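# Okay, sequence plus prediction incoming.
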Amino acid sequence: MILSGSSTAGPESIGRIDVPTTTVEELEAAHGMRFDALVMDIEGGELQFMRENPALLRQLNFVSVEFHESIILSAGIAECEQLMASAGLVHAETVAECAVWLRAN
């Protein structure tokens, strides 16, 4: 049996693979739009993304994120939650590993 994927990964098993990327700002500029919603399932990259994109978090009205606790641990999830709260987002619901946060109005 071969097991792989984020469900079997832990912090000690993470390697690094560089891949081409595009920033959210580059996507917005290229398409002449401003995003106000984010659906995130990035296999353990949630904390790094949120740390690197505080301005984006402040402009979003909706965030759906699948947390990978086996990779970022509960402390990483707590930091993500703090970053979203600091950006004015409020936790609305969690089902399994998926959490929804909305802009507080």
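Structure received.

# contacts and neighbour counts: CA atoms only from here.
Noted.

# mind listing the helices in this protein by residue range?
Secondary structure of the chain (DSSP state H): helices located at 24-31, 46-52, 54-59, 69-86.

# need those helices in a markdown table with mean neighbour count, can you?
As requested, the helices of the chain are arranged in a markdown table below (neighbours: other CA atoms under 10 Å):
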| stretch | mean neighbour count |
| --- | --- |
| helix 24-31 | 11 |
| helix 46-52 | 15 |
| helix 54-59 | 17 |
| helix 69-86 | 17 |
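
# take a look at this one as well, against the first:
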Amino acid sequence: MAIQVNGTTIPTDEEGYIEDLSLWSPEVAEIMAQEDGQELTEQHWEVINFLREYYDEYQIAPAVRVLTKQIGKRLGPEKGNSKYLYELFPYGPAKQACRYAGLPKPTGCV
């Protein structure tokens, strides 16, 4: 599987996660969102950028509980809750947001 970004083929696994994290760009996230029928807003980008920073620091994608807690600390309690995150990422905040962020599938996600 693969996605096309500006004429470049970016290989993905069977669940749509890119295989080479260095090939990620904001355009990759936009195309993945379009394929899911979503348009990325500033709120989506807050979560995506947070995930990329988290991954840079810890070399792991956070599980949904960690994501929710950390988003709450960083962006405030009105955003650090499952309801808010599921509204942004209906296919699962950790799973879908990590895919858009070009990160591997979080541990503990089925």
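Thanks, I have it. Small disclaimer: the values here were computed from a predicted structure and weren't measured.

# After superposition, what is the TM-score?
TM-score for the superposed chains, counting by TM-score structural alignment, normalised by the length of the first structure: 0.28, backed by 59 aligned residues with a CA RMSD of 5.1 Å.

# show me what contacts E27 of the second structure?
V5 (CA atoms under 8 Å, 6 or more residues apart in numbering).

# what about it, which helix or strand?
Under DSSP states H and E, the secondary-structure element containing E27 of the second structure is helix 26-35.

# picking up where we left off before, just tell me which of the helices of the first structure ends up closest to V39 of the first structure.
Nearest to V39 of the first structure among those is helix 46-52 (10.9 Å), distances taken as CA to CA.

# Mind giving me the packing neighbours of that closest one?
helix 69-86 (3 or more CA pairs under 8 Å, 6 or more residues apart in numbering; DSSP states H and E).

# how about the helix holding E27 of the second structure: buried residues?
Buried residues in helix 26-35 of the second structure, defined by neighbour count with 16 or more other CA atoms under 10 Å: V28, A29, E30, I31, M32, A33.

# and of those residues, the nearest to T9 of the second structure?
The shortest approach to T9 of the second structure among these belongs to V28, at 10.6 Å (CA to CA).

# In this structure that closest one contacts C98, no?
No - when contacts are counted by CA atoms under 8 Å, V28 of the second structure is not listed as touching C98 (12.0 Å).

# any shared contact partners between these two?
With CA under 8 Å, 6+ apart applied, the contact sets of V28 of the second structure and C98 do not overlap.

# picking that back up, buried ones in the following helix or strand past the helix holding E27 of the second structure?
Where DSSP H and E defines the elements, the next helix or strand beyond helix 26-35 of the second structure is helix 42-58. In terms of neighbour count (16+ other CA under 10 Å), helix 42-58 of the second structure has its buried residues at H44, W45, V47, I48, F50, L51, R52, Y54, Y55.

# Much appreciated, bye for now.
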